[in-house]
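In: Sequence below, structure please.
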Amino acid sequence: MHRILALAVAFSSITLTNAFAHHPLGGEVPQTLLHGFLSGVGHPVIGFDHFAFVVAIGLIAAFHKQRAIMPAGFVLGTMAGTMMTISAIALPFAELVITASVIVAGVIAMRGKLTSIVPMTAGATVIGLFHGWAYGAAVVGAEATPIIAYLAGFGLVQMAIALLAGYVAVNMWKATSAASLQPRLAGALMAGVGVAYMVELVEGLVFPAM
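Out: Okay, here's the model as predicted:
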């Protein structure tokens, strides 16, 4: 398992690029309902740290009877976090918390043990505040209509990603329990992405661009 995690970290380090900083619509504030929705759909996919966390949440929740509860808690948290950004409410160390959340979620998925859904949902909701707070920067200054569409876009796509991850683990990989191999490999990859991004973040703090 240590070798798997090491390979995942190495693979992630190679594949991660400046896509973290890219945003749909070229970073412009959405002006219409359609632009708001497209921007919302794009952010959880383009932001690979966010994407990795949503996949990990889907894998963690996959073997619960109510597999949608944990992802739904996270999505509600992201919506609240976005509204915090719009309301100019700051969250400390947001990038570090987001990165750490990817690592922790990946490790939990990799452990291959069924988790207690209530504390995990509560934790996912709190972490969602930080992910959503980062999402909110894209719609600061936008009108109400594109903001609502933006929330709908990233809410729907995150639920779809999480549920699809669970579906793939259970139905396509034929995993019968949280201890099955494939979800653990996927969790290792999520943890690897988080580690790689953490290294990139720390490097940026230690060696800031002049």
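In: use CA for all of it now, contacts and neighbours both
Out: OK.
In: Can you report how many residues lie near the residue lying closest to His23 once chain neighbours are set aside?
Out: Nearest residue to His23, sequence neighbours excluded (C-alpha to C-alpha, 6 or more residues apart in numbering): His43, at 6.5 Å. For His43, the count of nearby residues is 24 (other C-alpha atoms under 10 Å).
In: To check against the first, give me the structure of this:
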Amino acid sequence: MLSPRTKSALILIAASALSMSASAHTVVEAHSHSGFISGFVHPLFGLDHLAAMVAVGLWSALAARSAGRDLLWGPVGFAALLLVGAVLGLQGVALPAVEPMIAASLLVTGLLVVSRLRVPGLVAALGVGVFAVFHGVAHGYELAGSDSAWWTLAGMLTATVLLHSAGLAAGWALRHRHVWLARAAGAGVAAFGGALLAQMA
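Out: So this is what the prediction gives:
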């Protein structure tokens, strides 16, 4: 019998599992980017972004030695460098292999969840942050020229923090019991990333 806490974690993980059903920009590109709400919705329907952000939270919770600052290095690093990447994209800075790097981020973060690899906090922040730059650049390219770009970015960052928090909550709930569920979700994210990379080859 699953506890209420474990059931809640399963619901959060199920949201990330939806990411395997489609690629990143299918829904988002159907409407224009304008304003906070549009930015907030973007990561929820940009399914590769959703999967990566939840996976970062899952990994951070599963790999943390204890509650506290250890939990936050990965999510804070990802969110901060996502913003850096978005600014670069808005300025038209061209980075190579943006979409392959986004797909690679899914493969890597999924494998981090599976392995529960522990690394020093700064390494965790910079490791996921490198990938976050490419996620941000993709957003920035899409928003270039928009009058409400900064409001849209504020919405994206808010959703990013919430998705990281959802992953953290699920990972923390499952880190001692039913951890295989979190690892299965990580494996699904990694498989999704691998499939995207194979499509781009």
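In: quick one: TM-score?
Out: Remark: TM-score between the superposed chains equals 0.80 [TM-score structural alignment, normalised by the length of the second structure]; 180 aligned residues with a C-alpha RMSD of 2.4 Å.
In: rewinding a little: quick check: which element contains the residue nearest to His23 of the first structure?
Out: helix 33-46 (DSSP states H and E).
In: The residue nearest to His23 of the first structure contacts Phe154, correct?
Out: Yes: His43 of the first structure is in contact with Phe154 according to C-alpha atoms under 8 Å; the separation is 7.0 Å.
In: re earlier: which residues outside whichever helix or strand comes after the helix holding His43 of the first structure are in contact with it?
Out: Downstream of helix 33-46 of the first structure, the first helix or strand assigned by DSSP H and E is helix 48-61. Contact with helix 48-61 of the first structure is made by 19-20, 44-45, 67-68, 70-71, 98-99, 101-102, 105-106, 108-109, 114-115, 117, 124, 131, 158, 161-166, 169, 178, 183, 186-187, 190, 193-194, 197, as judged by C-alpha atoms under 8 Å, 6 or more residues apart in numbering.
In: Could you identify the helix or strand that succeeds helix 48-61 of the first structure?
Out: With elements assigned by DSSP H and E, the helix or strand that comes after helix 48-61 of the first structure is helix 69-86.
In: mean deviation of that following helix from the second structure?
Out: Helix 69-86 of the first structure: mean distance to aligned residues in the second structure after superposition is 1.2 Å, counting by mean C-alpha distance after the TM-score superposition for the first structure.
In: Can you give me the buried ones in that helix?
Out: Within helix 69-86 of the first structure, the residues that count as buried by 16 or more other C-alpha atoms under 10 Å are 69-86.
In: So which bits of the helix holding His43 of the first structure are buried?
Out: 33, 35-46.
In: again, but for stretch 144-159 of the second structure
Out: 144, 146, 149-159.
In: Equivalent analysis for stretch 189-202 of the first structure, please.
Out: Counting neighbours by 16+ other C-alpha under 10 Å, stretch 189-202 of the first structure gives 189-198 as buried.
In: before we move on, what about stretch 87-102 of the second structure?
Out: Buried-residue list, stretch 87-102 of the second structure, by 16+ other C-alpha under 10 Å: 87-90, 98-102.
In: What distance do you get for the equivalent of Val87 of the second structure over in the first structure to Gly141 of the first structure?
Out: Counting by TM-score structural alignment, Val87 of the second structure corresponds to Met83 in the first structure. Remark: distance between Met83 of the first structure and Gly141 of the first structure (C-alpha to C-alpha, to the nearest Å) = 12 Å.
In: If you tally nearby residues, what's the number for Ala160 of the first structure?
Out: Close neighbours of Ala160 of the first structure, defined as other C-alpha under 10 Å, add up to 17.
In: Just the element for it, please.
Out: Applying DSSP H and E, one finds Ala160 of the first structure within helix 144-167.
In: Run through who's touching that helix.
Out: Contacts for helix 144-167 of the first structure (C-alpha under 8 Å, 6+ apart): 30-44, 54-59, 61-63, 67-68, 71-72, 75-76, 78-79, 139.
In: what angle do that helix and helix 48-61 make?
Out: Note on geometry: by axes from the mean of the first three to the mean of the last three C-alpha atoms, to 10 degrees, helix 144-167 of the first structure and helix 48-61 are set 50 degrees apart in direction.
In: Going along the chain from helix 144-167 of the first structure, find the next helix or strand for me.
Out: Next in line after helix 144-167 of the first structure, if elements are assigned by DSSP H and E, sits helix 181-206.
In: Please pull up the equivalent of Ala103 of the second structure in the first structure.
Out: Using TM-score structural alignment, Ala103 of the second structure pairs with Thr99 in the first structure.
In: now its match: how far from Thr125 of the first structure?
Out: In terms of C-alpha to C-alpha, Thr99 of the first structure sits 16 Å off from Thr125 of the first structure.
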